[in-house]
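>>> one predicted model, sequence on top.
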Amino acid sequence: MFFGARLAPNTDIYFNPEVVSCVPFSGLVGLGGFTNGEATKTNGAQAKFYSARAFLRQTFNQEGDKVVLENDANQITQTVNSNRVVLTAGQFSTLDIFDDSKYAKDPCIQFMSWGNMTYLAYDYAADARGYSWGLAGEWYLDNWVLRASRMITPKTPNGLNLNWQIFNAYGDQFEVERQHTIGDLPGKVSVLAYRNKMILVRFQDATNYLIANNAQGTQAINNVRNNYQYKTGIGINGEQALTKTLGIYGRAFTSDGHTETMSFAEADNSISVGMSLNGAGWTRPFDTIGISMMQNGLSSFRRNYLQAGGISYFIGDTPSPHAGPGQTINYRPERVGEICYNALLVKNVLLGVNFQHINNPAYNSARGPVNIASFRVHAEF
C-alpha cells in the first residue's frame, strides 16, 4: 500500500507497508540472474508483514521551467522547476533513486529477470528484501541530473538485519544522467559508480582456506570473513525512443570482483540490451511487448573460488565430469533471453506472460539450458 501526505508545499512524507508470501524456485539458488525480481522478499509460504518504505522528501525549487509531476505511487501531484534539488531521507530502495529506466525497471509490470531490474553486477546496499535506510540527493539542471546517496548495509552479506553504524559500513553511489531528444524522440544516457564498505570476504582468502583445509563443497567464505573491505563498480545505461511506440535500451556494468556479494546478485560484470514495443500498432495502446538479451560474468577471483570447490550464497557445484581436472564447474558466462507481453484486461489490471531461456545457469556449461515460463496479474486500486 502507498500512503503519502503533503506536510508543506514542497515537503512530502510516504509510507509503504508490504506483505509477501513466496517460495522461490530452487530455494533461490542456482542462478546468477534470477528469474523473478520479487522473489527475494521472503522465503516461505507464511505471509510476512513489514515496512518497505518510510521516507521524507524535500524539494528546493530554483530557477527554470515549470514541470508537473503527475500523481503516482509515492508521488503526490506537484509542480516543480526544471532546476531543483530533491532530498530523500529514511527507508527506501536505492533503486528508487538510481538507474531509472522507462523500458526495464519494474519486475511487476515489465521484464521480470534481476538483470532487467538494474545492472546485475551493481551490488547496491540493501537488506535481503531490497530496502535500506539512508540519505539521497538529486540535483536537476534542465537536461542534467546529478545523484548521490549513502545507504546502510546489512550486518552480514544478503542478510535482513541492518548495520546502523553508517560511518563504518555503508554503500555510496553517484550517478550523472544526461537527457536528450533526437528528432523529438526522448532518450538519455547515465553513468553510475558505487563504493561499498563492509566486513566482506576476499575471494583469494577464501580460495586459500579451501585448499589449505581441504574444505571443498563448503561455504568457506563464512570462515574468513573478518575484515572491512571496499568494493567498487561502474556502469553505463542508455535508452532511446526510435518511434512513438518503440524504444531500445542497454546496460553494462563491471565491479572490481575481489570481494563477495554484499546485497544483490552473484555477478561481477553484466550487459543487457532490449526493446519495448507499445501495442498501439495493433489497436492495443495499453499493451506492451518486450524482448531482451543478457550476459552475466564472474571475475577471475570468484571463478577460482568456485572452481576450487567453494560454495557461495546462490551458486556453486559439486564436481562435474565435464569440468577440467580439479575443477567443480566448467565456467561459461551465463546468458539469458527474456520475452514478455503485458495486456490490459480492464482498467488498472494487467495480465502478463513471460518466458526466459537461460544458458549456462550458475556459470556452468554442464548445467542447463533452463526454460522458465510464467504469468502474472497486476492490479492497482
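Now that the structure is in, tell me what you want to look at. Numbering: from 1, shown residues only.

>>> C-alpha only now, for contacts and for neighbours.
Will do.

>>> let me see the ranges of the strands in the stretch 201-350 of the chain.
Assigned by DSSP state E, counting those that start in this stretch, the stretch 201-350 of the chain shows strands spanning 228-241, 246-255, 269-279, 284-297, 334-346, 349-359.

>>> distance to F381 and mean neighbour count for these - can I get that in a markdown table?
Shown next, in a markdown table, are the strands of the stretch 201-350 of the chain (distance: least, C-alpha to C-alpha, whole Å; neighbours: other C-alpha atoms under 10 Å):
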| stretch | distance to F381 | mean neighbour count |
| --- | --- | --- |
| strand 228-241 | 29 | 20 |
| strand 246-255 | 28 | 22 |
| strand 269-279 | 23 | 22 |
| strand 284-297 | 17 | 20 |
| strand 334-346 | 12 | 20 |
| strand 349-359 | 9 | 19 |
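
>>> out of those strands, nearest to K155?
Of all those, strand 228-241 sits nearest to K155, with 11.9 Å by C-alpha to C-alpha.

>>> helices or strands next to the closest one in the packing?
strand 185-199, strand 246-255 (3 or more C-alpha pairs under 8 Å, 6 or more residues apart in numbering; DSSP states H and E).

>>> swap in 10 Å and give it another go.
In this structure, strand 228-241 makes packing contacts with strand 170-182, strand 185-199, strand 246-255, strand 269-279, judged by 3 or more C-alpha pairs under 10 Å, 6 or more residues apart in numbering; DSSP states H and E.

>>> and here is the other one:
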Amino acid sequence: MGRRRLGLRGGAFQVAKRINSLSLDPQPLRGFQLLAQADRFYALGGRPGALRLLLGLSRTRAQRWDALVEGDIIATEVSPTGASTLKHMVVLNWEQELRDDLGAFARASWNDGRTQNWMYTEMDWALSAGLSWTGQRWGRAGDTVGLAGNIGGLSPSHRRFLEAGGIGFITGDGRLAYRTELAAEAYYRWRAAPGTDLTADLQVFGNPAYNADRGPVAVLGLRLRTAF
C-alpha cells in the first residue's frame, strides 16, 4: 500500500441492447453505463483496510415499472417507443484484514428502483458481509475458507409490477407474497497445484425471488479453475 492512501477510478461501458441480452447497444449516446469509484486505504491496529465508494449512472432502453403496470405489462424486452431511461446507483464497500490469515468485508448497495433492472440480476438494494480464512493454521496456506451472507430487496414500484403478475428476466411467477431475499454461502477452495483450484460450495436461499411462498433452496457446487 505504501504512501498511496487514496484511489480514483472511472469507466464507461456499453449496455445490453435488449434486457439481459448478449448483444450490446452500438450507439454509445443512447445506451451506456458510467461508473466512478473513490478508494480510501488505511491501517487499523497495523492491519490494512479499505473503504470504497462507487457511484453509477446507466442509460438503457428500459421502461419504468409503473409504466409497465399501467400499460403493456409483458412489453419488458425493450421500450416499445425506443425511449431511454436513467438509473442511479451507489455502493459502499469495506474491507479489513483482521489477522494474517483472516479478512472481513461488508457492502451496502442501492439503485433508485424506478426502472427495470437491465442486466445481471433483479435487486434494488442489498446488504452483505463475510469472512475469509486462509489455511495457514492447518498447513494449507494456499487454501481458503469463506463464509458470507446477503439480504436483498425491491423498490415499491418493482414490487407492484410483480404483484400485478409481471415477469422479469429472473423473477416473477404471477403471484407474490413479498419478503426480502436471504442468501448464505460457505465454500472451501483447495489449491490442488500452482494455478489450479478446486472449490466446493454450498449456498442456501430463503424467500427466493422475494417470495415467501418459495424455498428455502439449497445449491451445491463444485468448481475447477486453472490459470496458465
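Structure's in. What do you need? For clarity, every value in this text was computed on a predicted model and none was experimentally measured.

>>> quick one on the thing from earlier: let's have the helices and strands packed on strand 228-241 of structure 1 in TSV, adding distance to T11 of structure 1.
Shown next, in TSV, are these (distance: least, C-alpha to C-alpha, whole Å):
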stretch	distance to T11 of structure 1
strand 170-182	24
strand 185-199	27
strand 246-255	33
strand 269-279	35
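
>>> nearest to N143 of structure 1, of these?
The nearest among these, by C-alpha to C-alpha, is strand 170-182 at 5.0 Å.

>>> now the angle from that closest one to strand 185-199?
Angle of strand 170-182 of structure 1 versus strand 185-199, following axes from the mean of the first three to the mean of the last three C-alpha atoms, to 10 degrees, is 170 degrees.

>>> got the angle between strand 170-182 of structure 1 and strand 228-241?
Orientation note: strand 170-182 of structure 1 sits at an angle of 20 degrees relative to strand 228-241 (the same axes, to 10 degrees).

>>> onto which residues of structure 2 does strand 170-182 of structure 1 map?
Using TM-score structural alignment, strand 170-182 of structure 1 lines up with residues 32-44 of structure 2.

>>> likewise for stretch 90-103 of structure 1?
Counting by TM-score structural alignment, stretch 90-103 of structure 1 lines up with no residues of structure 2.

>>> looking at the strands of the stretch 201-350 of structure 1, which is closest to F203 of structure 1?
Nearest to F203 of structure 1 among the strands of the stretch 201-350 of structure 1 is strand 228-241 (11.5 Å), distances taken as C-alpha to C-alpha.

>>> equivalent range in structure 2 for the closest one?
Mapping strand 228-241 of structure 1 onto structure 2 (TM-score structural alignment) gives residues 84-97.

>>> so which of the strands of the stretch 201-350 of structure 1 is nearest W133 of structure 1?
Here strand 228-241 is closest among the strands of the stretch 201-350 of structure 1 (C-alpha to C-alpha), at 19.3 Å.

>>> what's the mean distance for that closest one versus structure 2?
Once the two are superposed, strand 228-241 of structure 1 sits an average of 0.6 Å from its aligned residues in structure 2 (mean C-alpha distance after the TM-score superposition for structure 1).

>>> angle of that strand against strand 246-255?
Using the same axes, to 10 degrees: strand 228-241 of structure 1 against strand 246-255 is 160 degrees.

>>> OK, contacts around the equivalent of S155 of structure 2 over in structure 1?
Here S155 of structure 2 is matched to S299 in structure 1, going by TM-score structural alignment. For S299 of structure 1, the contact set (C-alpha atoms under 10 Å, 6 or more residues apart in numbering) comprises F203, T254, S255, D256, G257, H258, T259, A267, D268, N269.

>>> neighbours of the counterpart of the first one in structure 2, just the number please.
It stands for F203 of structure 1. Counting by TM-score structural alignment, F203 of structure 1 corresponds to W65 in structure 2. When neighbours are defined as other C-alpha atoms under 10 Å, W65 of structure 2 has 25 of them.

>>> W65 of structure 2: what's it in contact with?
Taking C-alpha under 10 Å, 6+ apart, one finds 71, 73, 76, 113-117, 155-162, 166 in contact with W65 of structure 2.

>>> one more time with 6 Å
T115, S157, H158 (C-alpha atoms under 6 Å, 6 or more residues apart in numbering).

>>> relative to L98 of structure 2, which of those residues is nearest.
Nearest to L98 of structure 2 among those: H158, at 38.5 Å, using C-alpha to C-alpha.

>>> now the closest one, nearest residue through space, not along the chain?
Closest residue to H158 of structure 2 apart from its sequence neighbours, by C-alpha to C-alpha, 6 or more residues apart in numbering: W65 at 5.9 Å.

>>> ok, now G90 of structure 1?
Once flanking residues are discounted, G90 of structure 1 sits nearest to F55: 4.2 Å by C-alpha to C-alpha, 6+ apart.

>>> the one you found pairs with which position in structure 2?
So F55 of structure 1 corresponds to nothing, using TM-score structural alignment.

>>> likewise for G310 of structure 1?
G310 of structure 1 maps onto G166 in structure 2, by TM-score structural alignment.

>>> how much space between its match and F205 of structure 2?
Distance from G166 of structure 2 to F205 of structure 2, counting by C-alpha to C-alpha, to the nearest Å: 22 Å.

>>> quick one on the thing from earlier: nearest to E177 of structure 1 among the contacts of S299 of structure 1?
T254 (18.2 Å).

>>> where along structure 1 do the helices fall?
94-97, 114-117, 203-213, 300-307 (DSSP state H).

>>> redo those helices as a markdown table? Include distance to F381 of structure 1.
What follows is these, written out as a markdown table (distance: least, C-alpha to C-alpha, whole Å):
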| stretch | distance to F381 of structure 1 |
| --- | --- |
| helix 94-97 | 21 |
| helix 114-117 | 23 |
| helix 203-213 | 47 |
| helix 300-307 | 45 |
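
>>> between the ones you listed, which one is closest to G183 of structure 1.
Once the helices of structure 1 are compared by C-alpha to C-alpha, helix 114-117 is nearest, at 27.0 Å.
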